[in-house]
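> Would you be able to build a 3D model of this:
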Amino acid sequence: MKFFFGIEHEVAFLNKEGKFADFTHTKFADFEQIIERLPTYPNDYPQLRVGDAGIKKKRWYIEGFERFANSEKPIDCLPKGIEIRTTIHSNIEDTITELSASFRLLCEIAADFGFSPVLTSFNPYKTLFEPQLPLNDYEIRRRQASPEKQTAHIPMLTYGPDLNISVSDLSIERLIDIGRKLTYYSPYIVPFSYSSPFYNGGLWDGLSVRTFVRTGKRPAALIFVEKQEQLIKSIPSLTKIARIPTEVGRIEFKACDSCDDFSIYAALLALLKGLILDETLLGRSTTPDAALHQLSAKEGFDNEVILTNTTKVLEASEVALGDDPDVNLLTPLKVLLATRKTKSHELIEGFQRVGSIEEALRQTYYLKHEA
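Just a heads-up that it's a prediction; the model follows:
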């Protein structure tokens, strides 16, 4: 069984005035000047998808809400941040090395335009995204195309990774079973990543606004299939048609918050790999349990049900990995579980110490950067 890995990581920014750079006062052109200065790697294609609007031409692209004329022609994109995506790698370490290098390059060029990266997984000030110009007929029709397009306003407020794994020689039935398994155990996986304790300009009563608002309406995991007849009908989707050949058979775990410590991503990829290999955990679900995700988002490891099941999931993954060297990548998760602390706890403490969301956010990537 051969594994392949990739990560898509969304980056939020403060602008040169020190304000959170979201769609309310950031234009597409503000981020586009950064993207223009970043390199293109011709060998990345065809494994990276360029997409309808041609925005996704590089390893970095502007993440946002695309607007269309009354046709397929895109006319604008309201930005929320910049996404970094890695190429496909046969091991976790190379995936993280590439992500780190791409992140460093992004930071250097963004700094020239007054933007500094900050870690959050939910917009700390906005509770709602509504396009200022109402959707036209074409856009309304386009949004009916899938359950995800119908909830496309939610990702404009959230930041999170796609943790991608492909496995050679698995049947579609087996892939879908893995998707259902990861969906079932998602509430116990995601607390390792929690980093969204701010809401509407203040502290939220919990650890992950992103999980609370998103998971249930949006997928926890997606499986990319080749043919229409392999799709399973569900809301939100568990399956999706692959848009390029390299997507066929991809398992995409979408429920985590963003991490500024990329060793956590390495650990999460190792955890998912172990869960794919594991045959002892029998829970399955086609759609995420919204209530359980909300409990997890509010209480994290302080909740005994979450703590017990997360421990079980981590142990099962570790046993399944056996003597695979990737088992060593799980260490940061063991530390988080032992301390029952998440990144959100750090952000909350930072906010209570400095009294400002922006200053608390500056303590994320910024300090690692300076170091």
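
> make it CA atoms for all contacts and neighbour counts henceforth
Fine.

> Need the three-state assignment for Phe65.
In the three-state summary, Phe65 is assigned as strand, counting by DSSP: H, G, I helix; E, B strand; the rest coil.

> Can you list the buried residues in the one helix or strand Lys273 maps to?
Taking DSSP states H and E as the criterion, Lys273 maps to helix 262-277. If you call a residue buried by 16 or more other CA atoms under 10 Å, then helix 262-277 has these buried ones: 263-277.

> For the helix or strand following it, give me every contacting residue.
Beyond helix 262-277 in the direction of the C-terminus, DSSP H and E gives the next helix or strand as helix 290-299. Residues from elsewhere that reach helix 290-299 (CA atoms under 8 Å, 6 or more residues apart in numbering): 186-188, 191, 194, 205-209, 211-213, 215-217, 303, 306.

> Please pick the buried ones from those.
186-188, 191, 194, 206-209, 211-213, 215-217, 306.

> Leu275 is in contact with Thr183, correct?
No: under the criterion of CA atoms under 8 Å, Thr183 is not in contact with Leu275, lying 11.6 Å apart.

> hang on, the earlier thing: now for the helix holding Lys273, which elements pack on it?
In this structure, helix 262-277 packs against helix 92-112, strand 162-167, helix 304-321, helix 331-339, with contacts taken as 3 or more CA pairs under 8 Å, 6 or more residues apart in numbering; DSSP states H and E.

> Please work out which residues outside the helix or strand that comes right after the shortest one touch it.
Per DSSP H and E, strand 162-167 leads on to helix 172-189 as the next helix or strand towards the C-terminus. Among residues not part of helix 172-189, those counted as contacts by CA under 8 Å, 6+ apart are 219-223, 225, 230, 238-239, 249, 251, 253, 255-256, 275-276, 282-289, 292-293, 296, 306-307, 309-310, 313.

> go with 7 Å
Outside helix 172-189, the residues that touch it by CA atoms under 7 Å, 6 or more residues apart in numbering are 220-223, 238, 251, 276, 283-288, 292-293, 296, 306, 309-310.

> ditto for stretch 345-365
In contact with stretch 345-365 (CA under 7 Å, 6+ apart) are residues 117-119, 197, 260.

> From those, which land in strands?
Applying DSSP state E to those, the entries found in strands are 117-118.

> Output the contacts of stretch 345-365 as CSV; include the columns neighbour count.
As requested, the contacts of stretch 345-365 are arranged in CSV below (neighbours: other CA atoms under 10 Å):
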residue, neighbour count
Pro117, 26
Val118, 21
Leu119, 27
Pro197, 27
Asp260, 20
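
> hmm, which two among the contacts of stretch 345-365 are most spread apart?
By the measure CA to CA, the contacts of stretch 345-365 have their two most distant members at Pro117 and Pro197, which lie 17.4 Å apart.

> From Gly18, how far out is the nearest residue to Asp76 once chain neighbours are set aside?
Among residues not flanking Asp76 along the chain, Arg67 sits closest, at 5.0 Å (CA to CA, 6 or more residues apart in numbering). Distance, Arg67 to Gly18, by CA to CA, to the nearest Å: 28 Å.

> please give me the structure for this one as well, since I'd like to look at both together:
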Amino acid sequence: MFFFGIEHEVAFLNLDGKFADFSCTKFTDFQKIVDKLPLYPDDYPQLRVGDANIRQKRWYIEGFERFANSEEVIDCIGKGIEIRTTINSSIQGAIDELNTSFNLLRQVAAEFGFLPVLVSFNPYTSVFAPNPPLNDFEIKQLQAYPDEQTAHIYMVSYGPDLNISVADLPMEKVIDIGKKFTYYSPYIIPFTYSSPFFNGSLWEGLSVRTFIRTGKRPATLVFVEKQEQLIESVPSLTKVARIPAEVGRIEFKSCDSCDDFSIYAGLLALLKGLALDQTLEGRGITPDPNLHQISAKFGLDNEAIFDHATKILSAAENALKNDPDIKFLTPLKDILVTKKTKSHQLIDHFKNVNSIEETLKQTYI
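Alright, predicted model coming up:
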């Protein structure tokens, strides 16, 4: 039996129509929104709260936590608000919950002058420098966890975690599926590209997020039960589960954000199909930066990327066979036919209006 969950990061324009990132938005600005959203006590213990208690709800501020010269959290520099679903036994359940949570967030955010916009990479800056500079405790903390040394990337990038797990699957098989997702990542993610802006203008490709983050951040993260099950790698493929509900979870982390949640449904069905598939032999502990950068620049217009994307979609479809979830693959098949992603739409609109903000306002419609 499969289980599914989605974590979706939301960026905003503020009341002045400016992109609301860490340069002009405080933690308290976003926290006002989160405070007005409902708390569902039955969500726990399947959702992690964390030491700083920022993750109390299905919505929380995604950002960079600052510490005193101790384990005391004294601030969080926000980049937006993350929505996370509970663990669902169906893809449709996860999508329905995400839709409900997003619509609630949009309504409450509007009360404070914030408009959700689709962004997968900060369109104005590629630089995040903590101010004040990191203290000794923070430096030591980051040095202990290699993936945490890439705050300068995750504070300017936005993307989903697509979570999938299989009941009672041996951990070695779970890790093997994680390796499979990592290997085929450059051919999965072109369906989602939505980050064509860089430093205030058009970038030269379709996903600057993928181009910059891959190789430094994980493509897939597998949560294991015990320390001895970890595979040593940079970026990490494995991580010890922080709560029991995380054990056996596979997080696919490579995609750009989507404002059409049916694409998330398609990707979860694709991942399910790839988990069931017995024909594809590729495995990788870390993502291939070169392949991801080719994919990021050219997407499905690159012949090799297109051919492999076609191959894995076909393999997933064959593996799902009579599974009703096969219907969720339809949006991906449509994208494969047109080779057009959200980035193509954003690029075309920007060329007409010559404004990133006006272009972003056309998302989540």
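
> quick one: TM-score?
The TM-score (TM-score structural alignment, normalised by the length of the second structure) is 0.99; 365 aligned residues with a CA RMSD of 0.5 Å.

> returning to what we had before: go through the helices and strands packed on helix 262-277 of the first structure and pick out the most buried.
strand 162-167 (a mean of 22; mean count of other CA atoms under 10 Å).

> which residues touch the residue nearest the centre of the first structure?
Residue closest to the average C-alpha location in the first structure (CA atoms, centre = their mean): Pro161, at 1.9 Å. If a contact means CA under 7 Å, 6+ apart, then Pro161 of the first structure has 7-10, 254, 256-258 as its contacts.

> Including secondary structure, neighbour count and distance to Gly350 of the first structure, could these go into TSV?
Rendered in TSV, the data for the contacts of Pro161 of the first structure read as follows (DSSP: H, G, I helix; E, B strand; the rest coil; neighbours: other CA atoms under 10 Å; distance: CA to CA, whole Å):
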residue	secondary structure	neighbour count	distance to Gly350 of the first structure
Ile7	strand	26	28
Glu8	strand	20	27
His9	strand	24	23
Glu10	strand	26	22
Lys254	coil	21	27
Cys256	coil	28	22
Asp257	coil	28	18
Ser258	coil	28	18
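
> what's the farthest-apart pair in those?
Distance extremes for these: the farthest pair is Ile7 and Asp257 at 13.0 Å, using CA to CA.

> those strands in the stretch 1-150 of the first structure, which residues are they?
Residue ranges of the strands in the stretch 1-150 of the first structure, as given by DSSP state E, counting those that start in this stretch, are 3-14, 60-68, 74-85, 116-118.

> Give me the mean distance between the last one and the second structure.
Think strand 116-118 of the first structure. By mean CA distance after the TM-score superposition for the first structure, the fitted strand 116-118 of the first structure averages 0.3 Å away from its aligned residues in the second structure.

> Please name every helix or strand in contact with that strand.
Judged by 3 or more CA pairs under 7 Å, 6 or more residues apart in numbering; DSSP states H and E, strand 116-118 of the first structure is in contact with strand 3-14, helix 92-112.

> Minimum distance to Cys77 of the first structure: which of those has it?
Distance to Cys77 of the first structure, taken as CA to CA, is lowest for strand 3-14 among those, at 15.9 Å.

> Next, format the helices and strands packed on strand 116-118 of the first structure as TSV and append distance to Leu175 of the first structure.
Conversion of these to TSV gives the following (distance: least, CA to CA, whole Å):
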stretch	distance to Leu175 of the first structure
strand 3-14	13
helix 92-112	20
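
> I'd like to know which of those lies nearest to Ser71 of the first structure.
Sorting these by CA to CA, the top spot, which is the nearest, belongs to strand 3-14 at 28.3 Å.

> ok now that closest one, how far from the chain's centre?
What separates the centre of strand 3-14 of the first structure from the centre of its chain is 7 Å, taken as CA atoms, centre = their mean, to the nearest Å.

> hmm, who's touching it?
The contact list for strand 3-14 of the first structure (CA under 7 Å, 6+ apart) reads 20-21, 81-92, 95, 115-120, 159-168.

> Just want the angle from that strand to helix 262-277.
On the basis of axes from the mean of the first three to the mean of the last three CA atoms, to 10 degrees, strand 3-14 of the first structure is oriented at 140 degrees to helix 262-277.

> post-alignment, strand 3-14 of the first structure versus the second structure, mean distance?
Strand 3-14 of the first structure sits 0.2 Å off on average (mean CA distance after the TM-score superposition for the first structure).

> Return the residues in contact with the residue mapped onto Asp137 of the first structure from the second structure.
Structural alignment (TM-score structural alignment) places Asp137 of the first structure against Asp136 in the second structure. By CA under 7 Å, 6+ apart, Asp136 of the second structure lies in contact with Asn69.

> check contacts around the nearest residue to Ile62 of the first structure once chain neighbours are set aside.
Using CA to CA, 6+ apart and skipping residues adjacent in sequence, the residue nearest Ile62 of the first structure is Ile82, 4.6 Å away. Under the criterion of CA under 7 Å, 6+ apart, the contact list for Ile82 of the first structure reads 10-12, 60-63.

> ok, now Val119 of the second structure?
When the contact criterion is CA under 7 Å, 6+ apart, the partners of Val119 of the second structure are 11, 158, 194-195, 257.

> quick one: which of these is most hemmed in?
Each of the contacts of Val119 of the second structure was scored by neighbour count (other CA atoms under 10 Å); the top score is that of Ser195, with 30 neighbours.

> In this structure it contacts Ser207, no?
Yes: under the criterion of CA atoms under 7 Å, Ser195 of the second structure is in contact with Ser207, at a separation of 4.6 Å.

> For Asp176 of the second structure, the count of nearby residues, please.
If you count neighbours by other CA under 10 Å, Asp176 of the second structure ends up with 16.

> Distance-wise, check the nearest residue to Leu238 of the first structure once chain neighbours are set aside relative to Phe23 of the first structure.
Closest residue to Leu238 of the first structure in three dimensions, ignoring its sequence neighbours and counting by CA to CA, 6+ apart: Leu222, at 4.9 Å. Look at Leu222 of the first structure and Phe23 of the first structure: by CA to CA, they are 27 Å apart.

> between the two, which one's more packed in?
Here Leu222 of the first structure and Phe23 are set side by side on neighbour count (other CA under 10 Å), and the busier one is Leu222, at 26 against 20.

> Can you report how many residues lie near Val50 of the first structure?
Should you count by other CA under 10 Å, Val50 of the first structure turns out to have 16 residues around it.

> so how far is Leu48 of the first structure from the nearest residue to it once chain neighbours are set aside?
Spatial nearest neighbour of Val50 of the first structure, chain neighbours left out: Lys56 (4.6 Å); criterion: CA to CA, 6+ apart. Taking CA to CA as the measure, Lys56 of the first structure and Leu48 of the first structure are separated by 8 Å.

> Same check on Pro197 of the first structure?
Spatial separation of Pro197 of the first structure from Leu48 of the first structure under the definition CA to CA is 33 Å.
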